[in-house]
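*Asks:* Pasting a predicted model and its sequence here:
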Amino acid sequence: MIQKAPAPASAPVRTGIVGLSARSGWAPHSHLPALTRLPGYDLRALAASTPESARAAGEKYGIPHAYGSAAELAADPDVDLVVVSVRVPLHREVILAALGAGKHVLSEWPLGNGLAEAEELAAAAARAGVRTFAGLQARSAPAVRHVRDLVADGFVGEVLSTSLIASGRRWGPTFEPGGGYLLDKDNGGTMLTIPFGHTVDALAMVLGEFTEVSATTATRRPLVREEGSGRAASMTVEDQIAVSGRLASGAVASAHFRGGLSRGTDFHWEINGTDGDLVVTGDHGHLQQARLRVRGARGGTDAALAELPVPERYFDVPELDGLRGEAAYNVGVQYAHVLRDLHEGTGTVPDFAHAARRQRLLDAIERAAATGTRVTL
């Protein structure tokens, strides 16, 4: 793929965010605090759903260019990088506008509403010859990178198996006001695509890709209620996802996500090997946001698990120290890596081609669940 030459190291990356609202949402709680702390970015523009809401956001955050549409932002010659922070059904329109304008694009995960859209967008990005980035920031978490290196350095020996159980946090008995779109499977923002997708991407980074999957899924709560009002709403999203399969190394893998939160285990990931074991625990199954603890043991089976604190070298973006423990931290680490990729021509952050491959895995899981068969990847 032909890439644009990286910008000079001294040139700030002029950035525009589509979906930055003055009211609330993911962008002001994650993208905004990350970008405003990192040198090398110049947040120049935003786009919102209407000109009025765009003006309100521009005034609130002190951003000079505020647009009522993604197409207007993409056409701004003062924008180098378009950040897509809107609901999944809108990703395609916004991304195609940005690619058509020759802009670099960072899109939140999932890339598209289903596999066909993801593959279309990856192909469009390859034709455009720009840099693209997928917001799979669980792999940026210091604890996840620590576990990756422990495995690579032989802490557990040969990996025999891995097992994971997690709570999806949302998709339980209640939903947040304004979160009704997450209940409709056709909208593409599901427990499978969001927390499971982020988490399985990190698992694959640490242990390797799946080569085959079997799956069982179910919607056990077809009727849920809005928090506060008690209003009933239908849910078509699967709130139980159980996947088993084999990794490229031959290791056996299993993962079970449950909707809502549990009174017992909300995140528990084991990696079992010939020489030792690793255990990662957390407060919920959104690995890209969770607070994580790493323990391990080597030698005989009577060796007790011991704390394996994440070394300080993994907190390698000092400008983000004030965000430690917050969801914005991993987003900020990914932005720091994006900056390096743009300036140095490296490829450390997943691109749209990677995102399409990841959505192919999710599609295989859905096909395995629908047919009751093992699907080879």
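*Replies:* Noted; the coordinates are in hand. Residues are numbered from 1 along each chain as shown.

*Asks:* switch to C-alpha atoms for all contacts and neighbour counts from now on
*Replies:* OK.

*Asks:* Just list the residues touching the nearest residue to Trp171 once chain neighbours are set aside, thanks.
*Replies:* Excluding the flanking residues, the one nearest Trp171 by C-alpha to C-alpha, 6 or more residues apart in numbering is Gly259, at 4.7 Å. For Gly259, the contacting residues are Ser167, Gly168, Arg169, Arg170, Trp171, Gly172, Met191, Asp239, Gln240, by C-alpha atoms under 8 Å, 6 or more residues apart in numbering.

*Asks:* Could you dump the residues you listed into TSV with neighbour count, distance to Gly154 and secondary structure added?
*Replies:* What follows is the contacts of Gly259, written out as TSV (neighbours: other C-alpha atoms under 10 Å; distance: C-alpha to C-alpha, whole Å; DSSP: H, G, I helix; E, B strand; the rest coil):
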residue	neighbour count	distance to Gly154	secondary structure
Ser167	28	29	strand
Gly168	29	31	coil
Arg169	20	33	coil
Arg170	23	36	coil
Trp171	25	37	coil
Gly172	19	38	coil
Met191	28	33	coil
Asp239	25	36	coil
Gln240	20	33	strand
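
*Asks:* Closest to Thr15 out of these?
*Replies:* Distances from Thr15 to these, taken as C-alpha to C-alpha, are shortest for Met191 (29.6 Å).

*Asks:* pretty sure the closest one is in contact with Gly168, am I right?
*Replies:* Yes - using C-alpha atoms under 8 Å, Met191 is in contact with Gly168, at 6.3 Å.

*Asks:* Use this one as the comparison:
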Amino acid sequence: MSKSKFKVAIVGAAFAHSPDGRERFSVRAHIPALLNQSETFDLAAVCTTKMESASETCRHFGIPNAYDNVERMLAEMPDIDIVCVSVRPSVHHRVAMPALKAGKHVYCELPMAVSTAQAQEMYDAAKAGGLHSQVGYQHHFEPASLHMAELVRSGFIGKPLSFSHGFVSGAYIMPRPGHREWLFQAQDGGHPGYRSGQSLQRVMAVLGADVTDICADMRVLAPERRNTDDNGVIRGNQVDNMNYLLRVGGDVMGMMQTSLTGWFGTGTRFEIYGTQGMLMLGTTDTPDNWDKATGGGDPTRGMLKLYGARVSDEQMHGGPIAPERLQRAFREIEIPARHTYVTGFKHGQAAFEVAQAWHTFAQGLRTGKPSSPNFRDVIKIHYVLDAAEASVAANGWQKVDYSRL
């Protein structure tokens, strides 16, 4: 697709619940990411459920066209190239399908949809139309994560044997404002384990293979949290703890924990062990000191760093070392500059990861090659989550069915 600029419309970018709109992910991440790459993207329109809120966002950022109806926007602006779907998950399918039917490329926030059936329809429509897609698993674009995948592909650790992936956050136990209540409702998220999607995507992307088998346990451990608006209680039934035993590529063994009930959580920790070494990815520094009342709207969440070590066959054979002495004998690995595609943001900011994703999406459109993670990559996560639900019901291992690809 040889265009100097891609015309983009964002659906879901209202200023709400904060003076600078930071409570809307599209306002604090997508819009800055697109405006930062103005030589590549023309942010031409914003659509929300109310003309008043769409117009407010357009005035604030200097965007020319405001709409309160997706179909009307598509009809009146046939030259739109990409529709960004950044609304609640329960509305993703409702917004994405008219865009796909109108022949537009789609960048959809996670999860792709609230059911595999909806996600399948979106995937099939994009495939039939020859359209490009991107899904908002932004953590894929952290430079340390990209380099980890590159090192695994290059044979740094030899043949992968086992892994452990953990993500611990306090998102579902800490007090939250009333407008966040939807986060804790199962009907608004879809799959019980959808909050493990970022971690599943990283595991499959870094190892370069699909999850083939899963044994899962998923629970709601914090069914309520304080409502900061009125000191009442927000109750929920959305799964907040997911624990999986996994086989990836058929023979790589691993475990994955996603816990959203961990006060002072450590964030991401991902370890891979192979026949010739190991790699470890982790959030090793603390987020910025940030005041929500006056802060810049997009605080850093801590920067991912990469560590690793390779086996020296000569050293091991010439002077064997006791296994205990090799524990933690790894070092930090410098991340090459080639994995940072954009400037103007701090690593760890949501807008940085999103800008990286948009850059990659544009590259794919220009070269005709699919960018990743796209609908095909992410519908696989839906299949894994289907198997996870079946595993919980059967209390045992389940194979993942990819036949619908």
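*Replies:* On my side now, so go ahead. Computed from a prediction, not measured in an experiment: that's the story for all the values here.

*Asks:* and which of the contacts of Gly259 of the first structure is nearest to Val294 of the first structure?
*Replies:* Nearest member of the contacts of Gly259 of the first structure to Val294 of the first structure, counting by C-alpha to C-alpha, is Ser167, at 18.1 Å.

*Asks:* hang on, that closest one packs against Phe267?
*Replies:* Yes - using C-alpha under 8 Å, Ser167 of the first structure is in contact with Phe267, at 6.5 Å.

*Asks:* for stretch 146-160 of the second structure, which positions count as buried?
*Replies:* Residues Leu146, His147, Met148, Ala149, Glu150, Leu151, Val152, Arg153, Phe156, Ile157, Gly158, Pro160 are the ones in stretch 146-160 of the second structure that count as buried (16 or more other C-alpha atoms under 10 Å).

*Asks:* cool, stretch 74-83 of the first structure as well?
*Replies:* Those would be Ala74, Asp76, Asp78, Val79, Asp80, Leu81, Val82, Val83, for stretch 74-83 of the first structure by 16+ other C-alpha under 10 Å.

*Asks:* Equivalent analysis for stretch 346-365 of the first structure, please.
*Replies:* 349-365.

*Asks:* likewise stretch 97-116 of the second structure?
*Replies:* 97, 99-100, 103-116.

*Asks:* can you tell me which of the contacts of Gly259 of the first structure stay in contact in the second structure?
*Replies:* Of those, the ones still in contact in the second structure (both residues aligned by TM-score structural alignment, their matches' C-alpha atoms under 8 Å) are Ser167, Gly168, Arg169, Arg170, Trp171, Gly172, Asp239, Gln240.

*Asks:* Filter the buried residues of stretch 97-116 of the second structure down to just the ones in helices.
*Replies:* Met97, Ala99, Leu100, Thr116 (DSSP state H).

*Asks:* Mark which of the buried residues of stretch 346-365 of the first structure are part of helices, please.
*Replies:* 352-365.

*Asks:* Which residues does stretch 358-367 of the second structure contact?
*Replies:* 1-3, 6, 33-34, 40, 132-134, 341-342, 370-372.

*Asks:* Of these, which is the nearest to Val233 of the second structure?
*Replies:* Distances from Val233 of the second structure to the contacts of stretch 358-367 of the second structure, taken by C-alpha to C-alpha, are shortest for Ala33, at 35.2 Å.

*Asks:* any chance you could map the helices in the stretch 101-250 of the second structure?
*Replies:* Remark: helices assigned in the stretch 101-250 of the second structure by DSSP state H, counting those that start in this stretch are 116-129, 143-154, 186-189, 197-207.
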